[in-house]
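A.B. asks: pasting the sequence and the predicted model now:
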Amino acid sequence: MSTTLSPQQSATSAPPSRGVARALPGLALGAAMSAAALGLNHWVPSLSPLLVAIVVGATLANTGRVGARLEPGLAVASRRLLRIGVALLGLQLALGDVLALGWGVIAVVVAVVVLGITGGVVVGRLLGLSRSQTLLIAGGFSICGAAAAAAVDGVIESEDDELVTSVALVVLFGTAMIPLLPLVAGWVGLAPVQAGMWAGASIHEVAQVVAASGVIGTGALAVGVVVKLGRVLMLAPVLALVSLGERRRASRSGAGTAVDGSAADGTVDGSAGKGRGGRPPLVPLFVVGFVALMALRTTGIVPSGVLSLAKWGETALLTIAMFALGTGVRVASLRRVGSRPFVLAAATTVWVSVVALGGILLAT
């Protein structure tokens, strides 16, 4: 790994006052783009603000409209704001809603995530991809798309190009599934509820599940979203296991602690965070937040108004983060990485879909 600081590391290592001032232009642009994407989603609900933000960010980056002055703020958005948004996802999940699916469907959700990641890792090794690129694609495609890929990036050592490649592939393959899955579901002869379950168990992004389930029919929408949120629920244990594996790898390689011993990346045990040269945290702080907020939602004591506000805040933060990640999607970079990540993405998409379809047919 090079010792040169990336924009993300430079933004987090600067003095607080200077860092805030440097971050403002990029954060302001991200907030403006988020507001525009949310406004468009209000008028055209089928358009996901997260996907719109990624596309807009990539378009601006590839037309030369993202200068160095914006990079510190975009780095903050793609790291810190994204992790806050992922933590707030916990408020979408009431454990009772997931349990109401029944143990058969819950088993399908667990199988999709476990077998999806395992299969992705196997194919990634056969293709000769780096461990980090493989984990980003396998985790993102098996759990909840771009947010999951970015969350995995928070607990492993990876290159910036690897994350933006994974995000771009989530957009490409997940969007392609929106019209394809309903067509295949009709050809297979699935009932609308079964097709909705399949969409929730196999499509990458929550918004993409909503779009595909909407094409299938109203009966598919609610069950599809709940199944998808069941996959989101798997984010916390998967991240904990990946982080544990990274700590063991770091221990075997003799990695030390960070130079300053700080925990600025948000850790439970004070270990240095990603990109600081030390062991990754046992449980990242944003994962603790995700679990705590899910538990709070499950109690039923959170007022509906607070849940609505939190939902809006989570979407806004993730939209800003997706715009920031989109600015890192460069056509030249995608050409440079070659075809292997695309092959892994295609193979993982097909594998997850097959596991999900087989499980749904058995469970129902």
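C.D. replies: Sure thing, it's come through. It should be emphasised that the depicted structure is a prediction, and the values quoted were computed from it without experimental measurement.

A.B. asks: only C-alpha atoms from now on, for both contacts and neighbour counts.
C.D. replies: Fine.

A.B. asks: what helix or strand is the residue nearest in space to the middle of the chain on?
C.D. replies: By Cα atoms, centre = their mean, the mean C-alpha position of the chain lies nearest to residue 147, the distance being 1.6 Å. Element membership for residue 147, per DSSP states H and E: helix 146-153.

A.B. asks: buried residues, that helix. List them.
C.D. replies: 146-153 (16 or more other Cα atoms under 10 Å).

A.B. asks: and which of those residues is nearest residue 309?
C.D. replies: residue 147 (19.8 Å; Cα to Cα).

A.B. asks: residue 25 - nearest residue in space that isn't next to it in sequence?
C.D. replies: residue 70 (5.6 Å; Cα to Cα, 6 or more residues apart in numbering).

A.B. asks: next one: residue 313
C.D. replies: Per Cα to Cα, 6+ apart, closest to residue 313 is residue 85, 7.7 Å.

A.B. asks: take a look at this one as well, against the first:
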Amino acid sequence: MFPFAARLPGLLFALALGLAGLGLAAVPALAGLQLSALTLAIALGMLVGNLAGVRLPERMAPGIAFAQRNLLRAGIVLYGLRISFQQIAAIGPGALILDVIVVASTLALGLWIGRRWLGLDRDTALLTACGSAICGAAAVLATERLLKPEASKVAIAVAGVVLFGTLNIFLYPQLASWLALSPDVYGIYTGATVHEVAQVVAAGNAVGPAAADTAVIVKLTRVLLLVPFLFLLGGWQARSGASAGRITIPWFALAFVGVCALNSVVELPPALRSVLLDVDTLLLATAMGALGLETRFSRLRALGPKPLLLAFALFVWLTVGGYWLTRLVIGDW
């Protein structure tokens, strides 16, 4: 069977969830609650995944995985059409400084809590820490190429960052209201502290386009920090005598920068730009639906408490500590 034919059932199912999210987002009552299509798509995916996950046909798995990885990255690349270098320059150097501090502090804290307090092995602690610090499951999988740990350790780390990153989608818009954050500050805070790129897009869109644009810019800067982290980790592995695997570079983030550059110098026809942005929203909603399908509570219970405790501790640090770091570094309130 050709790869596309193998992926088609799962892709169509994820697409249905994405379209349902878009449809529900247009319902006035839900629009008033600031529930975006992306938030609703992942909620629907979680509902279906937990109610019928074990009964989903196996033939859907390739398409769901394709939506989670490839459609998400395509959606993020297209998201560059919403952002220009002029907007990036307007955010200022404070956001980059904040990203570096958040990544470094979360990595250090994750290793300290994981090894000293919880007694986890180095690989489990490092995988969970890098997923929380940089870009969620993508960082876990990129780091796995270097560490080459047991598959169960990768699953534990991915489950933790997906679970608590998903909670952020629902929590952060409420924090924006409770803390009276402006869209720009909320976007910086969200981009610097939420786990996954897709989760940042969803949490940002729940507040508004301006917050989402800022959040994605800050988040993609944070994603790019995966490159120096992997090179440093590879050097550490070499010095410690461990064999280093192939370093994975987040090419989708670099492609996002390329589309931003194009958007900065070329003005697309309004009709074409509108169509491309609609396609982008659908791609992201489909990816969120697929991600929700794989967020199953039965799997999380089987992983044991300590790795999830570490993921929870880092979730609290990013939410609370990240707020105060944003106040300290940005200072525009």
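C.D. replies: Good, I have the coordinates. Here the structure is a predicted model, which is why all the values come from computation and not from measurement.

A.B. asks: packing partners of the helix or strand just after the helix holding residue 147 of structure 1?
C.D. replies: The first helix or strand that comes after helix 146-153 of structure 1 along the chain, using DSSP H and E, is helix 160-188. Applying 3 or more Cα pairs under 8 Å, 6 or more residues apart in numbering; DSSP states H and E, one finds that helix 160-188 of structure 1 contacts helix 131-142, helix 146-153, helix 192-202, helix 206-216, helix 304-326, helix 340-363.

A.B. asks: most packed of these?
C.D. replies: Greatest average neighbour count among those goes to helix 192-202 (a mean of 29), per mean count of other Cα atoms under 10 Å.

A.B. asks: just the residues contacting that one, thanks.
C.D. replies: 108-109, 112, 142, 181-182, 185, 206, 209, 212-213, 216-217, 219-229, 231, 349, 352-353, 356-357, 360-361, 364 (Cα atoms under 8 Å, 6 or more residues apart in numbering).

A.B. asks: burial count for residue 212 of structure 2?
C.D. replies: Here the number of neighbours of residue 212 of structure 2 (other Cα atoms under 10 Å) works out to 26.

A.B. asks: look up the closest residue to the alignment partner in structure 1 of residue 43 of structure 2, ignoring the ones flanking it.
C.D. replies: Residue 43 of structure 2 maps onto residue 55 in structure 1, with residues paired by TM-score structural alignment. The shortest distance from residue 55 of structure 1 to any non-neighbouring residue, by Cα to Cα, 6+ apart, is to residue 326 (6.4 Å).

A.B. asks: got a list of what the one you found touches?
C.D. replies: 53-58, 61, 164, 167-168.

A.B. asks: out of those residues, which one sits closest to residue 241 of structure 1?
C.D. replies: Minimum distance to residue 241 of structure 1 across the contacts of residue 326 of structure 1 is 21.7 Å, recorded for residue 167 (Cα to Cα).

A.B. asks: the closest one contacts residue 152, correct?
C.D. replies: No - between residue 167 of structure 1 and residue 152 there is no contact under Cα atoms under 8 Å: 11.9 Å.

A.B. asks: could you check how far residue 163 of structure 2 is from residue 51 of structure 2?
C.D. replies: Counting by Cα to Cα, to the nearest Å, the gap from residue 163 of structure 2 to residue 51 of structure 2 is 17 Å.

A.B. asks: more neighbours: those two, which one.
C.D. replies: Per other Cα under 10 Å, whichever of residue 163 of structure 2 and residue 51 has more neighbours is residue 163, with 20 against 13.

A.B. asks: which residues does the equivalent of the more buried one over in structure 1 contact?
C.D. replies: Residue 163 of structure 2 maps onto residue 168 in structure 1 when the alignment is built from TM-score structural alignment. Neighbour list for residue 168 of structure 1: 326, 329 [criterion: Cα under 8 Å, 6+ apart].
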